[in-house]
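Enquirer: here is a sequence together with a model predicted from it:
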Amino acid sequence: MLVVTSGDVYTDLDVLACAIAYGEILNKTHRPALVYLPGPLNESITSSMRNWDFKYQTKLEPGDYQYVIVDVSDPDHISRVVDPTKISKIYDHHFGHEDYWRSRIGDGAHIEPVGACATLIWEEAVKKGATLSQISVNLLYTAIFSNTLNFNASVTHDRDKRAFAQLGKLVDLPPNWPEIYYSELEADVFANPSEAIVKDIKTTVLSKFPHPFIIGQLELWNSQKFLVNHMGTIKEALQAHGNPYWFFTSPSISDGHNYLYTENPGLKDLLTRLIGAKFTGDLGTTDKLYLRKEILKKLQEYK
């Protein structure tokens, strides 16, 4: 039996879309599979989307499994129940662990520089001639524009745009779905800001630095409003990790740049050098949109 899974801290939209769709691809090509996602859904899956009829397991019974991993390739972030020697495939778009996996599973490692892992999964569906359900099509379509910040992020690839266009012919969503999605996302976040922040915090260890980084991220239509109203909540959530090297980044899609928050002078200086951040006190801005993974890549490449 094949198990499609990811990490276990939280389940974001790209993870959900990829896991549901790839599980369906396997089952429709006569390879029995189940989807196991132990992490709670985070804010990127909006209230109305949670009523979509997707199904997965949050607990995994003991068994003889082979694993397909989606949207993560850092060995430290893969679900703890996974036996790493039984991973047969990985689909991811995050940098840093390509050689590690290619040396272990060879052609089973599909780690490629696209904006959304959902793009890779859609390409697999096309390659295998698998007709996906409406739910999977809608999830992949939404994950692609969400993970590329509505195609404004620099990680956006022509492959993302092509997959989005192909899926756009198949979805049964309103024509203005991206606008509806971001409006719902913002309403959900403002309704429960603490939970939204906690469910999208990533702890990252980079070999060039003697300490881990604690990075919170929320992608919003209007990030400035959120930061101004909820700085105390952000600080409390990030400081709870007991590490002074924390910062919060929020791409503000309506005005095309990020809002940043940190109280660490060294981090302010680092973010200024890496992404041209301009700080006034503890709040900073950038001159274009950055996803967390793009900032992490610049940290990894820092000399």
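Expert: Received, thanks.
Enquirer: contacts and neighbour counts: CA atoms only from here.
Expert: OK.
Enquirer: okay, now residue 127: neighbour count?
Expert: 9 (other C-alpha atoms under 10 Å).
Enquirer: same question, residue 12
Expert: 20.
Enquirer: part of a helix, is residue 7?
Expert: No - Residue 7: not assigned to a helix; according to DSSP: H, G, I helix; E, B strand; the rest coil it is coil.
Enquirer: from residue 30, how far off is it?
Expert: Distance, residue 7 to residue 30, by C-alpha to C-alpha, to the nearest Å: 26 Å.
Enquirer: what about residue 168, how many neighbours?
Expert: With other C-alpha under 10 Å as criterion, residue 168 counts 16.
Enquirer: circling back to that earlier point, quick one: which of residue 7 and residue 30 has more around it?
Expert: Taking neighbours as other C-alpha under 10 Å, residue 7 and residue 30 compare with residue 7 leading, 26 against 9.
Enquirer: gap between the more buried one and residue 111?
Expert: Distance, residue 7 to residue 111, using C-alpha to C-alpha: 16 Å.
Enquirer: now do residue 20
Expert: Applying C-alpha to C-alpha to residue 20 and residue 111 gives a distance of 19 Å.
Enquirer: residues touching residue 86, list them.
Expert: Residues in contact with residue 86 (C-alpha atoms under 8 Å, 6 or more residues apart in numbering) are 65-67.
Enquirer: repeat for residue 98
Expert: 73, 109, 111.
Enquirer: confirm that the first one lies within a helix, as I assumed.
Expert: Going back to what we said before, that points to residue 73. No - if the criterion is three-state DSSP, then residue 73 is coil and not within a helix.
Enquirer: so what's the residue count around it?
Expert: Number of residues near residue 73 (other C-alpha under 10 Å) recorded here: 25.
Enquirer: with the last one instead?
Expert: Residue 111 is flanked by 24 other residues according to other C-alpha under 10 Å.
Enquirer: okay, helices next: where are they in the protein?
Expert: Here the chain has its helices, by DSSP state H, at 13-28, 98-105, 117-128, 134-147, 158-168, 177-191, 193-198, 223-239, 265-275, 292-301.
Enquirer: I'd like the ones you listed as TSV, with distance to residue 211 appended.
Expert: Listed next are the helices of the chain as TSV, based on distance: least, C-alpha to C-alpha, whole Å:
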stretch	distance to residue 211
helix 13-28	27
helix 98-105	22
helix 117-128	28
helix 134-147	27
helix 158-168	34
helix 177-191	30
helix 193-198	20
helix 223-239	15
helix 265-275	12
helix 292-301	12
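Enquirer: A further structure is provided below for comparison with the first:
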Amino acid sequence: MILVTTYQDPDLDGVACSVAEAELLIGQGEEAIAGIFGTLHREAESCIQTFGLEWPMDAEEVIDQVDEIVLTDASDLRGISPLIDPEKVTTIIDHRKDYNPDDFPNADLQVELVGSASTLVTEHFIEEGLIPSKTSAYLLAGAIVSNTINFQNNVTTDRDRKAYEWLQGRVEIPQDFVQTLFESKSSFVHEFVSDEIMQDATWFDFPLQKIGIAQLEILRAEEFLTEFGYQIEDILEEIHKEDAIDHGFLSIVDIDHGRNILLCYDTQMKAWLSQALKVEWIGNRAQTSGIMMRKEIVPLLREIIL
């Protein structure tokens, strides 16, 4: 049996790819199942609840029964469940520049620089002449919109737009779909703001450094900072301590204004960001002139941190 999965505690893109790619494999006559490790990101939960879709299976229930693993929206060991045997991974579907092919010695890699891994999975359906179920179509469409910030960010390609248009021809997408999607990850309460930031945080190995980047993609970013800004430094310090991170920062994708707001309390990290992103700091805050996703920022930092 083939398990199609993604990194632990996945966002909508990882969930969509896992569910849809498993469905595609079944349509091709394979014995496959989609399974998720950990807790779904609240945006993925919102999409499932909005359309009354089935929840993906808990991968821990089947991991001992699988012969092969297809890994989606992930292409290195960082962030995946420790229950995944890298030797069993036979296929990787991802969309980021920063990855390590040596982590999975038996895998065929499809790593292409599009806005969303769900675009690649949608193209699989198109190429095979198969029609996705409503569940897969809604999840894929939502993931493409989310990952490209409604086609506003720099990683958006014509392939993403064409994949979304093709999905629109398969299911009826409500007019308020995009707004609902972004609202689902833009509401915070004081008790859980730390958890939400931690869920959207990850780290990267650099020469002699471990760099942490937390990322939020939200509406009403200034309102968020007015209400919760005083907590950010302590939250980042907690994340860095827990993961033994040397330097780090929070990147807020300000959807309303098409920019990033960067918050950093580390003099060295601010200097690197100034050099890599050409930003200027006012205290512990800087902002970019356009939207930059984490996957774009990391390669630029690698050119600076040698």
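Expert: That came through, no problem. Because the structure is a prediction, the values reported are computed rather than measured.
Enquirer: please state their TM-score.
Expert: The TM-score (TM-score structural alignment, normalised by the length of the first structure) is 0.91; 298 aligned residues with a C-alpha RMSD of 2.1 Å.
Enquirer: ok, of the contacts of residue 86 of the first structure, which one's closest to residue 299 of the first structure?
Expert: Closest to residue 299 of the first structure out of the contacts of residue 86 of the first structure is residue 67 (30.2 Å), distances taken as C-alpha to C-alpha.
Enquirer: the closest one matches what in the second structure?
Expert: Superposed on the second structure with TM-score structural alignment, residue 67 of the first structure falls opposite residue 69.
Enquirer: count the neighbours of that match for me.
Expert: Applying other C-alpha under 10 Å, we find 26 residues neighbouring residue 69 of the second structure.
Enquirer: what's the spacing between it and residue 206 of the second structure?
Expert: 28 Å.
Enquirer: follow-up on the earlier one: so which of the helices of the first structure is nearest residue 47 of the first structure?
Expert: Nearest of the helices of the first structure to residue 47 of the first structure, taken as C-alpha to C-alpha: helix 177-191 at 7.0 Å.
Enquirer: mean deviation of that closest one from the second structure?
Expert: Helix 177-191 of the first structure, aligned to the second structure and superposed, deviates on average by 3.4 Å (mean C-alpha distance after the TM-score superposition for the first structure).
Enquirer: any buried residues in that helix, and which?
Expert: 178, 181-182, 184-186, 188-190 (16 or more other C-alpha atoms under 10 Å).
Enquirer: try stretch 285-295 of the second structure
Expert: Counting neighbours by 16+ other C-alpha under 10 Å, one finds that the buried residues in stretch 285-295 of the second structure are 286-288, 291-294.
Enquirer: what of stretch 51-67 of the first structure?
Expert: For stretch 51-67 of the first structure, by 16+ other C-alpha under 10 Å, it's 56, 66-67.
Enquirer: number of nearby residues for the equivalent of residue 236 of the second structure over in the first structure?
Expert: By TM-score structural alignment, residue 236 of the second structure lines up with residue 238 in the first structure. By other C-alpha under 10 Å, 23 other residues sit near residue 238 of the first structure.
Enquirer: what sits against residue 238 of the first structure?
Expert: Counted by C-alpha under 8 Å, 6+ apart, residue 238 of the first structure has contacts 198, 201, 214-216, 246-247.
Enquirer: try residue 271 of the first structure
Expert: Contacts for residue 271 of the first structure (C-alpha under 8 Å, 6+ apart) come out as residue 277.
Enquirer: my guess is residue 252 of the second structure meets residue 221, correct?
Expert: Yes - contact criterion C-alpha atoms under 8 Å: residue 252 of the second structure and residue 221 qualify, at 7.3 Å.
Enquirer: so which of the contacts of residue 86 of the first structure is the closest to residue 129 of the first structure?
Expert: residue 67 (21.9 Å).
Enquirer: can you find the partner of residue 292 of the second structure in the first structure?
Expert: With TM-score structural alignment as the criterion, residue 292 of the second structure lines up with residue 290 in the first structure.
Enquirer: and residue 215 of the second structure, by the same measure?
Expert: Checking TM-score structural alignment: residue 215 of the second structure goes with residue 217.
Enquirer: hang on, that match packs against residue 248?
Expert: Yes - in this structure residue 217 of the first structure lies within contact range of residue 248 using C-alpha under 8 Å: 5.8 Å.
Enquirer: quick one: which of those two has more around it?
Expert: It is residue 248, of residue 217 of the first structure and residue 248, that has more neighbours when counted by other C-alpha under 10 Å, with 24 against 20.
Enquirer: and the alignment partner in the second structure of the more buried one, what does it touch?
Expert: Superposed on the second structure with TM-score structural alignment, residue 248 of the first structure falls opposite residue 250. With contact set as C-alpha under 8 Å, 6+ apart, residue 250 of the second structure has these partners: 213-216, 236, 262-264.
Enquirer: now, among the residues you listed, which is nearest to residue 46 of the second structure?
Expert: Distance to residue 46 of the second structure across these (C-alpha to C-alpha) is lowest for residue 216, with 16.4 Å.
Enquirer: coming back round to it: reformat the buried residues of stretch 285-295 of the second structure as JSON lines; add distance to residue 155 of the second structure.
Expert: Converted to JSON lines, those look like this (distance: C-alpha to C-alpha, whole Å):
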{"residue": "286", "distance to residue 155 of the second structure": "21"}
{"residue": "287", "distance to residue 155 of the second structure": "18"}
{"residue": "288", "distance to residue 155 of the second structure": "15"}
{"residue": "291", "distance to residue 155 of the second structure": "9"}
{"residue": "292", "distance to residue 155 of the second structure": "8"}
{"residue": "293", "distance to residue 155 of the second structure": "8"}
{"residue": "294", "distance to residue 155 of the second structure": "11"}
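Enquirer: ok, these vs residue 132 of the second structure, which is closest?
Expert: Nearest to residue 132 of the second structure among those, with distances taken as C-alpha to C-alpha, is residue 293, at 28.3 Å.
Enquirer: and that closest one, how far from residue 191 of the second structure?
Expert: Distance of residue 293 of the second structure to residue 191 of the second structure, given as C-alpha to C-alpha: 27 Å.
Enquirer: and for residue 154 of the second structure?
Expert: For residue 154 of the second structure, the distance to residue 191 of the second structure - C-alpha to C-alpha - is 33 Å.
Enquirer: that older thread, the match of residue 292 of the second structure and residue 251 touch, don't they?
Expert: Yes - in this structure, residue 290 of the first structure is within contact of residue 251 by C-alpha under 8 Å, at 6.4 Å.
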